[in-house]
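>>> What follows is a predicted structure for the sequence shown.
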Amino acid sequence: MRESRTNLVGDLLLRLERTGEGLLHERVKRALRTAIREGRIEVGTALPPSRQLAADLGVSRWAVTEAYGQLVAEGYLEARTGSATRVRWSGGAGADAARRAPHRVPEVRFDLAPGLPDLRAFPRRRWAEAVRSQVTTVAFSEFGHPPAGGHPRLRRLLAEYLGRSRGVSATAEDVTVCTSVTDGVRRMCQVLRGQGVTAVGCEEPGWTRLREVIRAAGLETVPVRVDGGGLRTDELAGRRGLRAVLVSPAHQFPLGTVLAPERRAALLRWAHDVDGVVLEDDYDAEFRYDRRPVAALQGMDPSRVVLFKSLSKMLSPALGIGWVVGAARWTRELSAAQPSPLDQLAFAELLESGGYDRHLRACRKRYRVRRDALVRALGESLPSMPVSGAAAGLHLLLRVPTDVDTGRVVRVAGSRGLLVADLAAYHDTEDHADHGLVLGYGNLADGVVGEAVRVLREAVEKGLSLS
């Protein structure tokens, strides 16, 4: 891949949609992405400093830095400490070809990207039967607008299910149905802002998209470091004015750590002392392999913890079903978008019939076998690179030497049909020593594990030779 070593670009013409839908930083992002995909900005080109581009476009510097950050997470840009932000996405056929024909994304042969369950294992028959049952048996009134907060039957069944499977303490009235964890966090942040909360502590590193929606809601994100024991709760004490923190205690993304018992207690003491709230992302909690189940933090103090969950990692993100569990003090003003009433009732049918539990048990066995095969293959092909965070969930962390260019590894792997993620993409600060690759195995076909690791090894070798 040819890389341009040009100086910082001077004038950059962007077709910014002044009247387009969406937030300003989203319009800046779309304009930059379009310019890159059309080949008007070549791979390796250094973009203007955020202050300069903001002045040229007549927007805030924050809008540009947000756009840059999101495009880094999407793989279009590359940011390095002490250097300019450069374009790293390439259509492969040159700018002229990109203008003449739509960009052809390389075929995905091996999906090692985090964030998806096994889409091949979606329970099509059970879901179709549940939908058919509801369509043919529910009262005609169910075809109207869904009740506020979600269908009462689903809210009741979720409260019961979460109580027995996750140790959650809640009634149906404490459950609000939404479309995703992202949707729930966004709307909760709007409520918190109305209650005078101005900032949310976020795990560093952590899930990039959730930081984005917190900022889009007008709140500041405050990085709080994560280590082998989970969130560094000792760092909360010195953050004056901080009254909310977002945490994934059961299986942290991307490091895969579990919040230590003493830190769980310390986190709840902090929330009590500052009259604050803990936003619990119950990430990957159902899938555990080499350790005992960890109960939800919410069950320890329902008055101080609001729990978020969705079917994105359990069944499919396409269903658009999630939920928020919290005391009325925090959630009474929560108005969440809702999935289709029929989909809510179909999921309620799966819960009540035991079909959802059976699906999770089958997936847990499948993922454990797949994880074992992946860890074994990594040990054989990349023996000097340790694996961590593999005791639960659908991803693990491969630690690589610091002289390996992980950004280049991701690009080389992508050109060969292998999706992987750079750990650096999930950091919000430059003050970190983590260096590695995040490997998801939820949507990886069992029969290609060995071949996927061979392609990964070749990409790592490329990253090492040109670092």
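Yep, it's here. Numbers count the residues shown, from 1 in each chain.
>>> When you work out contacts or count neighbours from here on, use the C-alpha atoms and nothing else.
Noted.
>>> can you map out the helices along the stretch 151-300 of the chain?
152-166, 181-194, 208-216, 261-273 (DSSP state H, counting those that start in this stretch).
>>> Out of those, which is closest to residue 132?
Closest approach to residue 132 among the helices of the stretch 151-300 of the chain is made by helix 152-166 (16.9 Å; CA to CA).
>>> and for the closest one, what are the contacting residues?
168-173, 175-177, 294-296, 344-345, 347-348, 351-352 (CA atoms under 8 Å, 6 or more residues apart in numbering).
>>> With stretch 413-428 instead?
Contacts with stretch 413-428, where a contact means CA under 8 Å, 6+ apart, come from 72-73, 106-114, 204-208, 223, 254, 406-407, 410, 434-440, 452, 455-456, 459.
>>> just the buried members of those residues?
The neighbour-count test (16 or more other CA atoms under 10 Å) marks 72-73, 109-114, 204-208, 223, 254, 406-407, 410, 435-440, 452, 455-456, 459 as buried among these.
>>> before we move on, back to that, so which of the contacts of stretch 413-428 belong to strands?
If you go by DSSP state E, the contacts of stretch 413-428 have 110-111, 204, 223, 436-440 in strands.
>>> want to compare, so here's the second one:
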Amino acid sequence: MAESWVNSAERIGSDLHLDLSGGGSRRAALIRALRTAVQDGRLAPGTRLPPYRSLAADLGIARNTVADAYAELVAEGWLTARQGSGTRVAERAAPPPGVRVPKRSAAAARPVHDLVQGRPDTGSFPRTAWLAAARRALTAAPNEAFGPGDPQGRFELRRALAAYLARARGVRTTPERIVVCSGFAHALRLLFGGPGGGAGGGVLRGPVAVEAYGLGFHRALLDAAKVRTLPLALDEHGARVEELADLPGPVRALLLTPAHQFPTGGPLHPGRRSAAVDWGRTRGGLILEDDYDGEFRYDREPVGAVQGLDPERVVYIGSVSKSLSPAVRLGWMVLPEHLVDAAVTAKGEREAWASVPDQLTLADLIDSGHYDRHVRRMRQRYRRRRDHLVTSLAERAPHITVTGIAAGLHAVLRLPPGTEASAVKAAAWRGVGVEGLSDYRHPAAPAGERDGLVVGYATPPEHAYAAAVEALCEVLPPPSGGRGNRGGAGDDSSPSGV
């Protein structure tokens, strides 16, 4: 017998493949196979091996042969044997030869005070509600839910989303217009193709007009799909959509964050929302609406989705990355009717699907009202955090203007011109994870004089938040040419008004 599988109930219920080929006696072959399993890392330090009798029975060899092999490996230091504890793989100070242990780079190390935007408080995930929803959903699910399904997404979730988005975001849709995906990035890949874009290729073509400040990762996805992006200038009213006509070439799509411009903050002015829709109607263009944190509004009435103005000219995209967790890979596209089939084809018949149990769980969470309750609870928590940040800055750095705080999970701290790079460097030395505003500027957009820090106040755990804000205040640049005016940033600069 050249090879065998060890399948002993006494060995913590695990299977172990041992190669007894290679010539020589059974004792030598067993020693060689066990030594190789330890070297390869398949037998981890501390693993208890089967008793002689069990392993001998599994391999069809004599008990004394196993005992001799164990004794030899104990003598060599590969195994340890203690009365009452059995035979175990030795605890080795160095990693087994041939096993590569990746080094943790300084760039990959988490900061002491994590104020990087884009992540909710992971400790606030509604574990109990999610578990209860999963139990209810899986108990009620039909058997066919666990077989090959619909790449458009489970109807239960699409129905729940259609009702929720209409109620909470003013979206006009039916379940038939919704395609479930794994988030905004996945939606971009499906719409424009590119690496990992789906079996059927892209649905739309470029060029795409984008806001002058936005997430570089999204621009990189479009670049990978060979889609040209053209920046639109921003001011206190959001993207200057009236400049669309001045952009070179036929612009086919417009990517906006109209409810809360990312990252500078503030909603798109109502006149510009209407102008964007009018552009789409007259030029045959499409608006891609990224509603990345639409649930979180603090000091103003919720701003409804642009999609509600014209469902045939807007692709509305959302996810649970901010409301629940980025680990729950669930998002959605609400599409014009004529794009639904093309989007499903791009998604393909296999693989690029969100987990069906997770879809059913989210549907139950929404239908039961627990999703709304979680969002309301987190809205209150994040508002308290935002107020703490604003109050601390008013006391410690009154020359710093804070914007983008009427909504969302992050704020922008406007800095004196020329101080952004030094502030980011000082923050890194202090262990404060924070990003400069210039990191989000489109490469083709004018540099301007927008120095600032993008501060994610949702990221730290509750117990560590006050210390993170304190550390942030310590690294901010001093006043330059006067103390400044905290109320001078427009209607989105303070928590007291709109």
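Great, that's in hand. Because the structure is predicted, anything quoted here is derived from the model rather than measured.
>>> TM-score for this pair?
The TM-score (TM-score structural alignment, normalised by the length of the first structure) is 0.74; 365 aligned residues with a CA RMSD of 2.3 Å.
>>> Among the ones in strands among the contacts of stretch 413-428 of the first structure, give me the pair with the biggest separation.
110 and 223 (32.7 Å).
>>> give the contact list for whatever residue of the first structure lines up with residue 285 of the second structure.
Using TM-score structural alignment as the criterion, residue 285 of the second structure maps onto residue 276 of the first structure. The neighbours of residue 276 of the first structure, taking CA under 8 Å, 6+ apart as the test, are 243-244, 270, 304.
>>> Could you pick out which of these are located in strands?
In strands, defined here by DSSP E, the members of these are residue 244.
>>> Most neighbours among the contacts of residue 276 of the first structure, which one?
residue 244 (27 neighbours; other CA atoms under 10 Å).
>>> Spit out the contact partners of that one.
197, 199-201, 271, 276-279 are the contacts of residue 244 of the first structure under CA under 8 Å, 6+ apart.
>>> okay, and stretch 65-73 of the second structure goes to which residues in the first structure?
Under TM-score structural alignment, stretch 65-73 of the second structure has no counterpart anywhere in the first structure.
>>> Quick one: residues in contact with that stretch.
In contact with stretch 65-73 of the second structure (CA under 8 Å, 6+ apart) are residues 26-28, 30-31, 35, 52, 55-56, 79, 87.
>>> got JSON lines for the residues you listed, with neighbour count and secondary structure too?
JSON lines is the format used below for the contacts of stretch 65-73 of the second structure (neighbours: other CA atoms under 10 Å; DSSP: H, G, I helix; E, B strand; the rest coil):
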{"residue": "26", "neighbour count": "18", "secondary structure": "helix"}
{"residue": "27", "neighbour count": "20", "secondary structure": "helix"}
{"residue": "28", "neighbour count": "16", "secondary structure": "helix"}
{"residue": "30", "neighbour count": "22", "secondary structure": "helix"}
{"residue": "31", "neighbour count": "20", "secondary structure": "helix"}
{"residue": "35", "neighbour count": "17", "secondary structure": "helix"}
{"residue": "52", "neighbour count": "19", "secondary structure": "helix"}
{"residue": "55", "neighbour count": "22", "secondary structure": "helix"}
{"residue": "56", "neighbour count": "18", "secondary structure": "helix"}
{"residue": "79", "neighbour count": "25", "secondary structure": "strand"}
{"residue": "87", "neighbour count": "21", "secondary structure": "strand"}
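>>> quick one: which two of the residues you listed are the most distant?
Maximum distance among these (CA to CA): 19.4 Å, for 26 and 87.
>>> Could you say which helix or strand holds the residue nearest the centre of the second structure?
Nearest to the mean C-alpha position of the second structure, by CA atoms, centre = their mean, lies residue 326 at 3.6 Å. Using DSSP states H and E, residue 326 of the second structure falls within no helix or strand.
>>> Tell me where the stretch 301-450 of the first structure has helices.
Secondary structure of the stretch 301-450 of the first structure by DSSP H, counting those that start in this stretch: the helices cover 328-331, 341-353, 355-381, 406-415, 449-465.
>>> in the superposed pair, what's the mean gap between the second one and the second structure?
Translated: helix 341-353 of the first structure. With mean CA distance after the TM-score superposition for the first structure, helix 341-353 of the first structure departs from the second structure by a mean of 0.4 Å once superposed.
>>> which residues in the stretch 1-150 of the second structure form strands?
Assigned by DSSP state E, counting those that start in this stretch, the stretch 1-150 of the second structure shows strands spanning 3-7, 15-19, 79-82, 86-89, 113-114.
>>> what's the counterpart of residue 139 of the first structure in the second structure?
Structural alignment (TM-score structural alignment) places residue 139 of the first structure against residue 142 in the second structure.
>>> now do residue 125 of the first structure
In the second structure, the residue matched to residue 125 of the first structure (TM-score structural alignment) is residue 128.
>>> Distance of its match relative to residue 138 of the second structure?
In this view, residue 128 of the second structure and residue 138 of the second structure are 15 Å apart by CA to CA, to the nearest Å.
>>> More neighbours: those two, which one.
residue 138 (18 against 9).
>>> Does the more buried one touch residue 359 like I think?
No - the pair residue 138 of the second structure / residue 359 is not scored as a contact, 10.5 Å apart, by CA atoms under 8 Å.
>>> how about stretch 186-199 of the first structure: buried residues?
186-192, 197-199.
>>> which one of the residues you listed is nearest residue 36 of the first structure?
Nearest member of those to residue 36 of the first structure, counting by CA to CA, is residue 186, at 29.1 Å.
>>> Now check the second structure for the residue matching that closest one.
So, by TM-score structural alignment, residue 186 of the first structure is matched to residue 189.
>>> Tell me the spacing between residue 336 of the first structure and residue 351 of the first structure.
Residue 336 of the first structure is 22 Å from residue 351 of the first structure, by CA to CA.
>>> cool, residue 70 of the first structure as well?
36 Å.
>>> is it true that residue 243 of the first structure touches residue 193?
No - using CA under 8 Å, residue 243 of the first structure is not in contact with residue 193; the gap is 11.1 Å.
>>> quick one on the thing from earlier: out of the helices of the stretch 301-450 of the first structure, which is the most enclosed?
Comparing the helices of the stretch 301-450 of the first structure by mean neighbour count (mean count of other CA atoms under 10 Å), helix 406-415 comes out on top with a mean of 22.
>>> Residue 267 of the second structure - how many residues pack around it?
Residue 267 of the second structure: 23 surrounding residues under other CA under 10 Å.
>>> contacting residues for it?
Contact analysis of residue 267 of the second structure by CA under 8 Å, 6+ apart lists 237-238, 258-261, 303.
>>> How much space separates residue 402 of the first structure from residue 460 of the first structure?
For residue 402 of the first structure, the distance to residue 460 of the first structure equals 12 Å [CA to CA].
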